[in-house]
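below are the sequence and a predicted model for it; my questions follow.
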Amino acid sequence: MADELVGAIEARGHGDLVTELAYPLPIAIICDLLGVPERYREDVHEWSLVIDSADDTDGSNVREATDVLERLVSEVVDAKRATPGTDLISDLVAQEAAGTLTADEVTSTAFLILIGGHETTVGLISTGALALLTHPDEAVRARTDRLQADVAFETVLRRLPTAQLAVPEEGLTWWPSPITRGLFHLPVRV
């Protein structure tokens, strides 16, 4: 799949790495893993963009996108109850049938994996590509030596993390939550 996406960019001679590779690749893989049918993937992609957007000042668009995706996930979960497969949602449904998970836990877990699972990967692909583009000698080594590719990947993970953990030096209140001085905070959009 990655080869197809990169090949399309190469065939044109230009492209947008984020919109044409970093975003669609993890969504497709996570949808495969979860068992989300292909007919839903464009909706997942579009509504995920809304959820990830920083432009929603009053939160109404994010709420709408969340509602739509929750309904979509619920439909998939219901379909897996009727016809289980070999995917993660089917495994979660089996745990529900065994009494290990509730129906709400199945749906919320699938939703969180769907949304949360791709955002960090989008960031990793984007920052990793930027790191290789700004260090062309390292990019050549990574392309020609598998061990160097592994080292480059680990370096990107270590130096350019996609989840930004912060320890503020001063406390403050930020819409509507207090951010406490000296405590670890991981900014997330809910």
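Looks like it came in fine.

only C-alpha atoms for contact and neighbour calcs from this point on.
OK.

contacting residues for the spatially most central residue of the chain?
Nearest to the mean C-alpha position of the chain, counting by C-alpha atoms, centre = their mean, stands H118 at 1.2 Å. H118 is in contact with Y23, P26, I27, I30, counting by C-alpha atoms under 8 Å, 6 or more residues apart in numbering.

skipping adjacent residues, who's closest to the last one in space?
To tie it back to what came earlier, the one meant is I30. Residue nearest to I30 in three dimensions, not counting chain neighbours: L114, with 6.4 Å by C-alpha to C-alpha, 6 or more residues apart in numbering.

what about the one you found, how many residues nearby?
23 (other C-alpha atoms under 10 Å).

I125 now?
I125 has 21 nearby residues by other C-alpha under 10 Å.

state the distance from it to S74.
29 Å (C-alpha to C-alpha, to the nearest Å).

count the neighbours of the closest residue to Y23 other than its chain neighbours for me.
Nearest residue to Y23, sequence neighbours excluded (C-alpha to C-alpha, 6+ apart): V122, at 5.5 Å. By other C-alpha under 10 Å, the residues close to V122 number 22.

let's bring in a second one:
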Amino acid sequence: MPEVMTTDSDVIPTEYFTTPGPDPHPRTAELRSQCPVHRINVPPGAQAYAVLSNKVVEEALGDARLSKQVENLPEEFREKVVDNSLLVAGNLGFADGPRHTRLKEPIRRAFLPGTVARLAPRIQEIVDDLIDGFPDSGEVDLLTEFALPLPLTVICEYLGIPVEDRPLFLRWSHVLSQGPCTGDGELKAAGEEFSAYFTALAAERRKDLRDDLLSMIIRARDEGSYSDQELLSTLLLLIIAGHKTVANMIGNGTSLLLRHPEQLALLRQDPATIPTAIEEILRIEGSAGWASLRTAAEDMHLAGVDIPKGSFVHLSLNAAGHDPDVYEDPDRFDVTRSPNRHLAFGHGAHFCIGAPLARLQGQIAFSTLLRRLPGLALAVPEDEIEWVSDSSLSRGLVALPVRVGRRLPR
């Protein structure tokens, strides 16, 4: 089998991963046309590979040789994870096989489509309240005033977290989502704060178990499904995955629609198309640019490329969504595209269990924004919209300044 990219000049620069910019897709297309698998220097000093084609990403998502467990990390990075935060790496997102199944099963039922559908009336109230709270000036950062607080409120209410404590989670989510391999003292401190808060809250809630997600997880702990560490780590996963990715989906999607007025007009004319539009938003500018980290548990091959045991393997979900072998005219944003089978929520055993709740929030958010704000428009030129540049897996905006215009009643 051929080896790929053996010289330093051939390794994809770290900036490709940490600073993708507003339009990384042409660069990805060029790399993919050369080979679907490339060496990449992320984390710095690691033997790592990026997978850029839809076919190979899908195969890799279901490949049991690519492990998510801390135990299979190279020693240097394993020690860093243990030192930084086992809290980050102790949930089902960092588990394989039977352990993954054990951690997933207690919460899986809480995210079934029929279960989350019961949240729709409350989500609608939250959406309308946020729109009602937009400033009278007519300009607002839709990210901080709508896209971020909506999913944070939803997941915190679902968990049963007191309303006065929710601002804490904005900071914790931002810091702890950076990942245990790249974190520093700030990550460790945030993990300790998070653990102390939820240890105390769980002890208090155990005295008065309710019909909320936190009580469900506490019952699972008491029945032996979780250790104390796994309970805390599962709560962290739910907050980060249930908050940041949904916020990015709403921010990215609104930006796409406002930059493509003909597509926005189609949705205004036929709101029933919104579920289809959400799938296109997820495909073309998904909120998780990369799948969560995987490590080769043994020597293996991907698309004819040698992957040594202990290598990090990064799976580009956004690159997979722009693969011309799967999608006709893949860089074209088309809210009516169907069929539209994408990998934005993953594939196989690690398919995102929160996908039904994310889709529901997206449908209510977009339909209400379009219905109540007929004059919604960007407040800055397109080229001034700034994308987040960091070492996390997410793909999102720094801010989304918009003009709200006239607000119709709820």
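Ah, there it is. Please read all numbers here as calculations on a predicted model, not as lab measurements.

one step back: next, format the contacts of H118 of the first structure as TSV and append secondary structure, neighbour count and distance to T100 of the first structure.
Shown next, in TSV, are these (DSSP: H, G, I helix; E, B strand; the rest coil; neighbours: other C-alpha atoms under 10 Å; distance: C-alpha to C-alpha, whole Å):
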residue	secondary structure	neighbour count	distance to T100 of the first structure
Y23	coil	21	33
P26	helix	20	28
I27	helix	23	27
I30	helix	17	23
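
tabulate those (TSV), appending distance to V151 of the first structure.
TSV is the format used below for the contacts of H118 of the first structure (distance: C-alpha to C-alpha, whole Å):
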residue	distance to V151 of the first structure
Y23	24
P26	22
I27	25
I30	25
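
tell me the one among those nearest to H45 of the first structure.
I27 (6.9 Å; C-alpha to C-alpha).

from I240 of the second structure, how far off is the counterpart of that closest one in the second structure?
With TM-score structural alignment as the criterion, I27 of the first structure lines up with L152 in the second structure. From L152 of the second structure across to I240 of the second structure, the span is 9 Å (C-alpha to C-alpha).

likewise E285 of the second structure?
19 Å.

who has more neighbours, these two?
It is E285, of E285 of the second structure and I240, that has more neighbours when counted by other C-alpha under 10 Å, with 27 against 20.

which residue comes closest to whatever residue of the first structure lines up with the more buried one once chain neighbours are left out?
Structural alignment places E285 of the second structure opposite L160 in the first structure (criterion: TM-score structural alignment). Of all residues not flanking L160 of the first structure in the chain, T127 sits nearest, at 6.9 Å (C-alpha to C-alpha, 6+ apart).

check the burial of the corresponding residue of the second structure for that neighbour by counting its neighbours.
Counting by TM-score structural alignment, T127 of the first structure lines up with N252 in the second structure. Other residues near N252 of the second structure come to 24 when the count uses other C-alpha under 10 Å.

where does the alignment partner in the second structure of E138 of the first structure land in three-state SS?
Superposed on the second structure with TM-score structural alignment, E138 of the first structure falls opposite Q263. Under the three-state scheme (DSSP: H, G, I helix; E, B strand; the rest coil), Q263 of the second structure adopts helix.

got a list of what L238 of the second structure touches?
Contacts of L238 of the second structure (C-alpha under 8 Å, 6+ apart): I155.

against R206 of the second structure, how distant is it?
19 Å.

got it, and E15 of the second structure?
46 Å.

now do A320 of the second structure
Counting by C-alpha to C-alpha - A320 of the second structure and R206 of the second structure are separated by 44 Å.

more neighbours, the two?
Higher neighbour count among A320 of the second structure and R206: A320, with 32 against 14, using other C-alpha under 10 Å.

that one maps to what in the first structure?
Per TM-score structural alignment, A320 of the second structure is not aligned with anything.

cool, and S195 of the second structure?
Using TM-score structural alignment, S195 of the second structure pairs with E70 in the first structure.

same thing with A220 of the second structure?
Per TM-score structural alignment, A220 of the second structure is aligned with Q95.

got it, and K104 of the second structure?
Per TM-score structural alignment, K104 of the second structure is not aligned with anything.
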